[in-house]
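Enquirer: Sequence and predicted model, in that order:
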Amino acid sequence: MVILQMRSTLLRISFCWLISSQCAWAAPGGTLPDTHEYQLSNGLKLIVREDHRAPTVAHMVWYRAGSMDEINGRTGVAHVLEHMMFKGTDKVKSGEFSRLVAAVGGRENAFTSRDYTAYFQQVEKSKLDDVMKLEADRMSHLNFDDAEFLKEIQVVMEERRLRTEDNPSSLLYESLMATAYMSSPYRHPVIGWMNDLENMKAADARDWYRSWYTPNNATVVITGDVDPLAVLKSVEKFYGVATPKELPVRKPQVEPIQKGVKQVQVKAPADSAQLAMAWKVPKLHPGTLDDVEPYALELLTAVLDGYDNARLNRTLVKQERVVDNIGVGYDMISRGPELFLIQASLAKGKTVSQAEMSIRKALRELADKGILDSELQRIKVRILSEQIYKRDSIFGQAMEIGTTEIAGFSWRDIDRMLDKMQTITPAQVQAVAKKYLVDEGLTIAVLDPQVRQSVQTKQGAQ
């Protein structure tokens, strides 16, 4: 099981216009792979992408239910339910799901984010019906007892201890999000607050399952060496029998406009201090694909941190040596509000003030002087090379389709986004840096490193 909560640090779409009039999805021979969309009578959406380069298939089920749909007191339940989905149905015993997938030579897993929960299997094409039958079964017939839940909630709490409470970078990010957002549910960690996990009951997970795990809240994405009509027939056979339900009302929870700098300090055992700076910025909205600013912000991330010699790494790591590493994150499509995030680990002997000053100087220089067209073109070529590698993956194709659909867009919008991206100019990248990377929408989080206690010291204090 995987939790997805950090922002992407590179563009998730490719600049296919750089190489030809065809998209980077193009299969050998210059032909575009066919993509087919179907809607079942029970509301389930099916998207099938043909890619016949290898006899494998990726099968994914995406539920539009993530941590942003949780309520106070039950944070983390989306991720907990992800764990419980492997605990059996009336037909499949606890633990058997993974064994049965492995028995047909497949691999499988699941992941939860703020926006969704997704499950996948990757198998040889003749085994697609086998895994489809398993996944469709647990969409409607999950059945776990309280004892199974009590064991698994302990696993989740230990996961939180290891990945968050014993990880200074994760603690800093968690506090940053909780400080930056006032009303948006993005302020809660995907794994949930520990107190909520400690008080969670099996009934909470069952309620979540009954509320959101329904065909009219799901998208099935299948990519690989398949025949679309044969896939549709199987999906109708296995998923078509699922009964749709009325979904809970989703409240808007619009984030209030920030009116000044917010700051938070975290004290935790660590080897060095860390600094995170996050600005409120716009995202792309369905129906407004021509909005320039989100594309410019995506490109700005690459200007600052898109390659080894990008501006922040070159200046702060190599030249000034004020930080050991630095990263930038932004994602222009999501269900909730967005941040433009810069996070750095300080070099030995350097202060947070020095690091912040260097970051601000680099941003001010970009806002004042802009970037060269040649610099932007080099960045696009670098990103393209990384995207081509990703597009070679059957699983990568399914991931991109799924995340695009869950954010409220269509897989058909990807080409339009690509077309729009090619029109972005250096002046537009400069403009978003000048407009949004300002104090009015800034949240600063600082990790104050504490001396790590040895095991002997901890035991002596008990």
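Expert: Everything's here; your move. This structure is a prediction, so every number in the text was calculated from the model and none was measured.

Enquirer: only C-alpha atoms for contact and neighbour calcs from this point on.
Expert: OK.

Enquirer: Not counting sequence-adjacent ones, nearest residue to the residue nearest the centre of the chain?
Expert: In the chain, the residue lying closest to the centroid (CA atoms, centre = their mean) is Leu4, at 4.9 Å. For Leu4, ignoring the flanking residues on the chain, the nearest one in space by CA to CA, 6 or more residues apart in numbering is Ser113 at 4.6 Å.

Enquirer: contacting residues for that neighbour?
Expert: 3-5, 66-67, 190 (CA atoms under 8 Å, 6 or more residues apart in numbering).

Enquirer: Among the residues you listed, which one lies nearest to Gln430?
Expert: Gln5 (27.8 Å; CA to CA).

Enquirer: got another, please set it beside the one above:
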Amino acid sequence: MKYTTRSTAILLLMLGFLFSFSGVQAQYLEEFEEKVTEFTLDNGLHFIIIERHDAPVASFYTHVNVGGVNEPVGNTGIAHIFEHMAFKGTHYIGTTNWEEEKVAIDNMDQAYQNWLRESYKTDPDSALMEQYWDEFQKYQEESKQYVVNNEFSQIIQQNGGTGLNASTGADFTNYFYSLPSNRAELWFNLEADRFKNPTYREFYVEKEVVREERNMRTESNPIGRLIEEFLAVAYTAHPYGRPVVGWNSDITATTIADAKDFYEKFYVPSNITIGIAGDVDPDQMKEFAEMYFGDLREGEPAPIVTTKEPEQRGERRFTIEGNSQPIMLIGYHGVAESHEDFEALNLLGNIISNGRTSRLYKKLVEEDQLALQVGAFNGFPGSKYSSMFLTLAVPNMNVELDTLEQSIYTEIESVKEGVLTQEELDRARTNIRAGIIRGLNNNTGLASNFASTHNNQGDWREVFLRLDRINEVTLEDLQRVAREYLTKDNRTVGATVRAES
């Protein structure tokens, strides 16, 4: 492998120009394309290779086009649970005897299913439930004796790997880490093996880990509780209204059989994009891809979300009583990132709330001292489908939520009247451009942004073409989208208030 800093210098120079001037994106995109190689295997698995030869390392990012929005009713949280399974090894890694371990796992899941079915009956037999639970625990203990803990991650660490992690969102699940570039074949071997041969090892142990995550993020977190309730109220039909971490009862209800069905439907090659950025040879990457991923089962195309959220018929309001600091969340139904108004709403959120120069911060925090914290953002909980434009505010001591709420509406109404300036719009553009370039200043950022953009929008080039759309937004557009989307009938308002003693 030849190591040179020339390509990196070109890349940095190009990005500098790209984010400094409007109207030149196409020129520098063409230049950038020289560093990108794409190919799709016969089974539908797509690869994007970005060459950066400044250091002998590479980052690997697997983007699966499945998240909380795709989960079946009764199995919320299953995308996150399956994400945990991908770190448990394979038929060859993480076990002392896979054949015997598999028998114990199958018996364990059958016993759990028996216990679950009995527990759901109108008049469950407690003796029978105890019998099934004892069987479940017996097989769970039996399966544990074959487990070699953390062997998958240890192999990566021993070979110089860093940043091993994964995440699950409403629209996606991703897996990523970096390795020395001369260990690229190791990545192909491990990544293909864990997705071709999922084992569901320690499945019920990891379910409890996920449940504990839910407890930390939601049950014990005032903002988490408010957001979960908010989404459930704001969405009546679309699965964006369900929590990615899962409802507690659904975590209990999910079995290995459910996870296998989820895997079969969604972890198909045509639903996966892999990004690789760093000191790699594209021809060699294609050779490895065909060698290790070529026999990954093609499967049927993954099911798509067809439910559309109906138009809201009027303002929705709710409160949660608790002992925490009062918090308010105001949200408006917006659009998906593929919609022509998405960037205008992004810029509007940035102008209203991003940093100390934003309108809401200056007015509510500094001048009137009504709020300790205030912020607005677009594209929640995901952006593949019509999403929400949110404003979150925490009142100052002795400030009523009603007072704070009306002050927020006053600022929004002023936007509708055309109060925004070109200086504010230009500053918001600069902020968003800076965010984009921060996401592209390392191998992991390049691999993740290119792969996720390809999966969500059909082409990694949209990372750069987005800048044209940002530059095309005018002050009139900001005023128009504020009038169109930030309306009372389209609004959901939720608050955490102190419980009355």
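Expert: Looks like it arrived, so ask away. Source: prediction; values computed, not measured.

Enquirer: TM-score, when you put one on top of the other?
Expert: The TM-score (TM-score structural alignment, normalised by the length of the first structure) is 0.87; 430 aligned residues with a CA RMSD of 2.4 Å.

Enquirer: thinking again about what came up before, tell me the residue in the second structure aligned with the residue nearest to the centre of the first structure.
Expert: Matched across to the second structure, Leu4 of the first structure finds no residue, judged by TM-score structural alignment.

Enquirer: doesn't Phe111 make contact with Leu4 of the first structure?
Expert: Yes. The pair Leu4 of the first structure / Phe111 is scored as a contact, 6.8 Å apart, by CA atoms under 8 Å.

Enquirer: Aligned to Leu384 of the first structure, what sits in the second structure?
Expert: That one, Leu384 of the first structure, aligns with Arg433 by TM-score structural alignment.

Enquirer: Confirm that its match sits in a helix.
Expert: Yes. If the criterion is DSSP: H, G, I helix; E, B strand; the rest coil, then Arg433 of the second structure is within a helix.

Enquirer: so stretch 451-463 of the second structure matches what in the first structure?
Expert: Using TM-score structural alignment, stretch 451-463 of the second structure pairs with 402-414 in the first structure.

Enquirer: Between its first and last residues, how far does that stretch reach?
Expert: Stretch 402-414 of the first structure has an end-to-end distance of 12 Å (CA to CA, to the nearest Å).

Enquirer: Sticking with Leu372 of the second structure, tell me its helix or strand.
Expert: Taking DSSP states H and E as the definition, Leu372 of the second structure sits inside strand 371-380.

Enquirer: can I assume Thr307 of the second structure sits in a helix?
Expert: No. With three-state DSSP as the criterion, Thr307 of the second structure is coil rather than part of a helix.

Enquirer: quick one: it and Asn70 of the second structure, what's the gap?
Expert: Taking CA to CA, one finds Thr307 of the second structure at 11 Å from Asn70 of the second structure.

Enquirer: now swap in Tyr204 of the second structure and tell me
Expert: 22 Å.

Enquirer: Which one's more surrounded, these two?
Expert: Neighbours were counted for Tyr204 of the second structure and for Asn70 using other CA atoms under 10 Å; Asn70 has more, 23 against 20.

Enquirer: how much space between the closest residue to the more buried one other than its chain neighbours and Tyr240 of the second structure?
Expert: Distances taken as CA to CA, 6+ apart place Val305 nearest to Asn70 of the second structure, at 6.7 Å, with adjacent residues excluded. From Val305 of the second structure over to Tyr240 of the second structure the distance is 11 Å, taken as CA to CA.
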